[in-house]
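1. Here is a sequence together with a model predicted from it:
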Amino acid sequence: MQQMPLWKRLVILVLCGWGALAALPNAFYTDVERHNDAAKEIAAAGVATEEQSADLALWPEILPSALMNLGLDLRGGAHLLAEVQVGDVYAQRIDALWPEVRDALRDLRDEVGSVRRQPSVPGVLRVAISKPEGMAAALAKVKALAQPVVSLTGVGSTDIEVLAEGDELVVQLSEAERAATDTRTMQQSLEIIRRRVDEVGTREPTIQRQGADRILIQVPGIGSAAELKDLIGTTAKLTFNAVIRSTTDAAAQPGARQRLVSDMEEKGLYYIIEDTAVVTGEELTDAQPAFDQNGKPSVNFRFNPTGARKFGDYTAENIGKPFAIVLDDQVISAPVIQSHIPGGSGQITGNFTVESSTNLAVLLRAGALPAKMTFLEERTIGPELGQDSIDAGKTAALVGMVLVVAYMIASYGWFGTMAVIALTINLMLLIAILSTIGATLTLPGIAGIVLTMGMAVDANVLIYERIREELREGKSPGRSIELGFERAFSAIMDSNVTAVITGLIMFFIGSGPVRGFAVTLLIGIITSMFTAVYVTRFIVETWMAWRRPKDIVV
C-alpha cells in the first residue's frame, strides 16, 4: 500500500491540532466569554479593575479565545422588524428646498411677479407666480438649482423635476433621486441603529436591511423588545467643535474646557478640541454627497437658521483653521475652513471617493433617525427558553452522534471505529472554523451540524463499500484500501459539489435561519470531505503500517 507523502501527513496533523486548540474555548464557554469581555473593557478603558483582572485570568492568554456566538434563539433577547417611512424624507427634502426656490425667483420679481407657496401633498412643492407670462424664465431659474444624482444607477440624472401647471411651478424629487434617497435613508437608519446597539456592549447583534424599506433587528442578551425600542430611539450626539491641535499621544492632557477625542478612521490620531460645541447635530438639517467645482466627490451640508448664524460667524473668524465634526466622541472629519460660509450651507472637500463621501454624509446625518420607524413585529425571547433550545440542540446532536457511531461500528467493525474517530475530528474542525470566523450559532445551525455528521459518514460508507468490492476480487488488503479511496473519490466529490450548490443557493437567496443553516452546512461539507478522504486514510494507513495485517474485515 502506497502511503501519503510526508508533507500531506504533516499538513493533516497540523490542521487537526489547530482544530483541537481553536475548538477548545467552546468547552469552557462562560469562562472564556468573561475573559473576552474583560479584555475588551480593559483595552477600551486603558486600566483594569480588580474584577476585570479576575475575569481576565479565567483563560490563558496564550490559547485561542474565539467563540461561536450564540444567536437570539439560543441566548434569548429581542427581535424587531421595523418599517422605515422613507416618504417622510421626500417631504423633508422638498420643504428644505422651498427657501432656495423662493430666493431664486425673487431675482426675477419683474418677470414673475409675486411668489407664493401653495398647499400640496407631502413631497411636492407647488409655487404660484402672479405673472404666468414669466413661467419660462421661472422654470429655467428653478431647474438651475438641480444637482446631479450621486449614485451608480443615477448617472446623468438630476435630483429634482420641475414642471409648469398653469400659473404654478411643481417641484419634486426625480425617480433617480428617490431611489438614491431610499438607499441613503436605509444606510443612515442602519448606521444609527448599529451605533446605538453597539454602544451598550451587546454581543453579535443582527441588524440588516430586508426588502426596500424594512430593517431586521435581533439583539441577543437584551432584556425585552421594549428596551430595544427605547435604545434605538436614543439620539446620537453630533457636534461641530473648534480644534486646538492634533496629536498622536493618547495620554496628551487637554487644557481647561477642552477634551481629547480620537479619530474614527485613522488609528493613533487624536484631537484636542474645545469642549463647547460651535453648533450641534440638532441644528443640522441635511447632509448629502455631491461633487465640487472640479467634479470631485464632496459632501454638502445645511444648518437651520440658528445653526447657520453661529456657523457663519465662526467660519468668518477662523479661516484657515480646522474644525472637528464629532460623532459620539469620535472625530469623523476635521476639514480646514477655506472661506466664510454664510447662509448655513457648506461643502466638505477632500480625497473622497463616491463611496466615502456617501458614507461621510450618512455619518453626518447620524445624529437622529432620518424617518419615523413603524415596528411591524416584536418578540422577546427569555434566556430560559434560549437555554432550553441549547439543551434540545445538545440532545439532538448527541442522539445523532450515538446512532451514527452505532451504525458505523456495527457495519464496519474496527474500520467503522476509525471512521468515528475521523467524524469526531470533523465535528471539532467545524466548531473551530465557526469560532474563528465569528459565526453566530442558531437552532438551524445546530440542525446543519447534525446533518453534517450524517453526510460525513456517507463518504466513509462509499469508501468502505469500494474496499469490500476490491477485496472480493481477490486484491491484497493494502491494494484494496488504496483503490477504495481512489475510486470512491469521484462519487464523493460529485455528491458534495451538488450539496455545496444547494448550500450556496440557500445562503444567497435565504435569510435569517435559512442562512444560518446554510453556513454550517457549507463549512460542514468542506470539513467532512477533508476528514473522510484524508484524515480517515491517514488513520487507516497508520494502523496498517503498525499492525501489517494479512487479512482485513471491512
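-> Yes, it's here.
2. contacts and neighbour counts: CA atoms only from here.
-> OK.
3. What's the local residue count around Val162?
-> A count of neighbours around Val162, defined by other C-alpha atoms under 10 Å, yields 18.
4. cool, Arg537 as well?
-> 22.
5. Report the separation between it and Thr531.
-> 9 Å (C-alpha to C-alpha, to the nearest Å).
6. To what extent is Ala44 buried, counted in neighbours?
-> By other C-alpha under 10 Å, neighbour count at Ala44 equals 10.
7. What of the one 3 residues further on?
-> Val47 is surrounded by 10 other residues when neighbours are defined as other C-alpha under 10 Å.
8. Now do the SS call for it.
-> Under DSSP: H, G, I helix; E, B strand; the rest coil, the three-state class of Val47 is coil.
9. With Ala410 as the reference, measure out to it.
-> Here Val47 is placed at a distance of 58 Å from Ala410 (C-alpha to C-alpha).
10. next one: Phe507
-> 36 Å.
11. and those two? which has more neighbours close in?
-> The residue with more neighbours, out of Phe507 and Ala410, is Phe507; 20 against 12, by other C-alpha under 10 Å.
12. Contacts only, for that one.
-> Phe507 makes contacts with 514-516, 518-519, as judged by C-alpha atoms under 8 Å, 6 or more residues apart in numbering.
13. would you list the residues you listed in CSV and tack on neighbour count, secondary structure and distance to Phe489?
-> Below are the contacts of Phe507 laid out as CSV (neighbours: other C-alpha atoms under 10 Å; DSSP: H, G, I helix; E, B strand; the rest coil; distance: C-alpha to C-alpha, whole Å):
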residue, neighbour count, secondary structure, distance to Phe489
Val514, 16, helix, 29
Arg515, 20, helix, 28
Gly516, 24, helix, 28
Ala518, 24, helix, 24
Val519, 23, helix, 24
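14. let's bring in a second model and compare:
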Amino acid sequence: MTDFPRWKYALVALVLLFGIVYALPNAFPPVPSVQVAAIHGAVVDTALQQKVAAALKQQNVAYSDLALDGDRLVADFANADVQAHASDVIRTAVGDNYTVALNLASTVPGWLRAIGAKSMPLGLDLQGGVHFLMAVDQNAVIDKQEDRYTDDIRSLLRQKNIRYDSVARNSQRGQGVAVVLRAAADRNAASAAIAAEYPDLNVQDGATTGDRFVLNAAVKPEKLRDLALGAISQNVGTLRNRINALGVSEPVIQQQGDNQIVVELAGVQDPAEAKRIIGATATLEYHPGIGFPGDPRAVEAARSGNVPPDARLYYERGSRRPVLVSKRIIVTGDELADAASGVDQQSGAPKVDVTLSAAGARKMLDYTTANVGKPMAVVYVETLYDTKIVDGKETRVPRVSEEVISDATVQGVFGKNFQTTGLATTKEASELALLLKGGSLAAPVDIVEQRVIGPSLGQDNIRKGFRAVLLGLGLVLLAAAVYYKLFGLVADIALFFNLVVLLAVMSLIGVTLTMPGIAGIVLTLGMAIDANVLICERIREELRNGSTPHAAIRAGYEKAWATILDANVTHLIAALALTTMGSGPIKGFGVTLLIGILTSMFTSVTVTHAITALIHGHRKLKTLSV
C-alpha cells in the first residue's frame, strides 16, 4: 500500500481540518435577542446603548449582553419570555425613529467569525417565526397606470397645442382614457401624437356627437399582463429589501400563483413589527416652498396653529425647525424613473441623483423655468401600519409621517435629471434611493393568512431531527463495524467525517437547515456507506481469488471506483433536478442531498483509503480483518 502518495495525505488532512473548523460554529446555539436599527436618519451609538441599558435596568429586565453590532444595537436575553418583555421596554424607550425587532443572536466565538465560520441558519420549522400569505391588488396596478396615462395625455395635448374639452379615465376599469376634442382635425392630431408618444396604448376613434369628438386610448392587453407580472416581481423585490431591516437570515419570499406572495421570516416572533415593516411605503413630494426652515411666518404658524389656507406646516428633519410649504405638488415619487445615491463632489454631503419620467420632467422644467431663485421643498412621506386591537380583532391602522428633508433655492432650470440633498448620512441616501427606485410597492398587498410558529415547536423539531440523525448514524456505524470488522470501523470514521464536512460546507455557503434538510442528511449518511460496502466486498472477492492482502486492498479501491462513480452520478442527477426545479422544502432537501453526495464520494473513497494505507501500508499481512 505504499502507492498512496503523500500529497493525498495532505489533502485529506486539510479537508478534515476544514470540516472540523467550519462545522464547529453549529455547536454554539443562538440566543433570543432584540435588535435596534435606526430609521429617519437616527443614529445608533453609545448614547443609545446607555439609554436602552437604563430602561432595561429600571424595569428589572436582565440581559446577558448589550452591544453595538455595526449599525445595530443587539441585546441578548436568557429566554423568549424575557426577550418579549424587553422588546416592549426598548420600543418605548427609543421611540419611532428606531426599528425594534425580535431575533436570534449568534453565540459563535469571534475567532471563528473572523475566518468566515458561521452556524447554519435554521428554517421556519426549526426555530419558529412568522408566515404570511399576501394577496396583491392588481386592480390597483391598472388604476395607477390609467391615472398616469390620463395625466400624461393631458400634458401631451397641452404641449402640442391641441384643443380638447376633457381627458378622463373611462368608468370601466381597463378601458383606458377617453379624450373629448373639439374638431375632427384635433382628434386626428391627438391620435397621431398619442400613438407616437405612447406605443403601449391602443388608440381608436370613439363616438361623435355635435362638436364632441371622442378618442379612446386603452392600454394594450399584453401590456396589462406585463404590468400584473411586473407588480408581483417588484413587490417581491421590495419586500426582500424591507425585510433586511428586520435582520432576518435567509427569509423566504416567493410568488405563489398569479397574485399571491408567501413571506416566511424564521426567528421573528413579533408579527406586528414584521407587518409594520412589510406594509410601509415611502416616497418624495416636490413642493414650492414658502420661505425657508425657521422663517418667522413658519415659527408663528407653529406657535399659533394658524396655517395659511394654501400651505402646510412641516418640520425639517434633524433640526425640527418649522417650515411652510405650498400644498401644490410639482412632482411625486410615482413620476421618478430612476434614483441613485452618491456624494456631492463640492460639499461632500450625501445626495440622491433623480431621473424623472417624461411627464414629471415636463412639470419640473415648467416650474423651474418660472421660479429660479425661489425655494423648493422636498417632503419625505412615509406610511407605516400599526397593529391595534379593535373590538377584539386585530386591525392594521395606517400612520403617515411627513417631514421636509430639503428646502433649497432653485439655482437654475432643470427637468429630467437633478439631485436631492439634505440627507444626514450616506446610508440614509442609499436607503432613500432604494425606496424611490423600487422601494414602494407596485401594488397594495393585503395579508390574507398569518401563522406564528412558536420557538417551542422549533426546539421540539430540532430535538427530533437530532435524534433521527443520531439514531440513523448509530445503526449504520454499528452494522458496518459488526459486519466488516476493522474495515467497518474505518468506514465508520469516514462516515463521521462525512457528516462533519457536510455540515461545514452547508454552513459556509449559508444553506438554511430545515426538516427536509435533516432528512437529506440522514439519507446521505445511509447512502454514503454503500461505497464502503462495494470496496469491502471487492476486497473480499480478491482475497477469495488468491490475491495477497496488499494487492486485494489495491484492487478493491481501483475496481470499485467505477461502480461507485456510476451510482453517485445518477444520484447527483436526481439531486440537481430537485435543486433546480424544486422550491421551498423540496429545494432544501435537494441542496442537502447534492452536497452530501459530493462529500461522501470524497470521504468514502479517499479518506478510507488514506486511513487504510496508514494502518496496513508498511506491514506484512497474512490476512485482513474484513
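-> Great, that's in hand. Everything quoted here is computed from the prediction, not taken from an experiment.
15. so can I have CSV of the contacts of Phe507 of the first structure showing distance to Val326 of the first structure?
-> Formatted as CSV, these follow (distance: C-alpha to C-alpha, whole Å):
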residue, distance to Val326 of the first structure
Val514, 39
Arg515, 37
Gly516, 37
Ala518, 40
Val519, 38
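16. list the ones among the residues you listed that the second structure also has?
-> Shared contacts between this structure and the second structure among those (both residues aligned by TM-score structural alignment, their matches' C-alpha atoms under 8 Å) comprise 514-516, 518-519.
17. can you confirm Leu81 of the first structure is in a strand?
-> Yes. Counting by three-state DSSP, Leu81 of the first structure is found in a strand.
18. That one: neighbour count?
-> By other C-alpha under 10 Å, the residues close to Leu81 of the first structure number 21.
19. Leu376 is in contact with that one, correct?
-> Yes. Between Leu81 of the first structure and Leu376 a contact is recorded at 5.6 Å, counting by C-alpha atoms under 8 Å.
20. State whether Tyr271 of the first structure is indeed within a helix.
-> No. Counting by three-state DSSP, Tyr271 of the first structure is located in no helix; its state is strand.
21. And Ile467 of the first structure, what's its match in the second structure?
-> In the second structure, the residue matched to Ile467 of the first structure (TM-score structural alignment) is Ile539.
22. how close does Val452 of the second structure get to Gly465 of the second structure?
-> 21 Å.
23. Can you tell me the element Gly174 of the second structure falls in?
-> When elements are assigned from DSSP states H and E, Gly174 of the second structure belongs to no helix and no strand.
24. wait, what's in contact with it?
-> Per C-alpha under 8 Å, 6+ apart, neighbours of Gly174 of the second structure: 142-143, 146, 218-219.
25. mind putting the residues you listed in a markdown table, secondary structure included?
-> Output for the contacts of Gly174 of the second structure, formatted as a markdown table (three-state DSSP):
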| residue | secondary structure |
| --- | --- |
| Ile142 | helix |
| Asp143 | helix |
| Glu146 | helix |
| Ala218 | strand |
| Val219 | strand |
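26. Could you identify the most distant pair in these?
-> Greatest spatial distance among the contacts of Gly174 of the second structure (C-alpha to C-alpha): Asp143 and Ala218, at 12.0 Å.
27. Those two - which one has more neighbours?
-> A direct count of neighbours by other C-alpha under 10 Å for Asp143 of the second structure and Ala218 places Ala218 higher, at 20 against 16.
28. any idea what the more buried one aligns with in the first structure?
-> Match for Ala218 of the second structure (TM-score structural alignment): Gln172.
29. returning to what we had before: element containing the match of Ile467 of the first structure, please.
-> Per DSSP H and E: helix 515-544 holds Ile539 of the second structure.
30. Could you check that helix and say which residues are buried?
-> 515-529, 531-536, 538-540, 542-543 (16 or more other C-alpha atoms under 10 Å).
31. Could you check how far Arg169 of the second structure is from Val219 of the second structure?
-> 11 Å.
32. Phe496 of the second structure too?
-> 63 Å.
33. Val31 of the second structure too?
-> Val31 of the second structure is 53 Å from Val219 of the second structure, where distance means C-alpha to C-alpha.
34. and if you look at Glu264 of the second structure?
-> 35 Å.
35. Between those two, point out the one with more neighbours.
-> Using other C-alpha under 10 Å as the criterion, Glu264 of the second structure and Val219 rank with Glu264 on top: 24 against 21.
36. What's the more buried one aligned with over in the first structure?
-> Per TM-score structural alignment, Glu264 of the second structure is aligned with Gln218.
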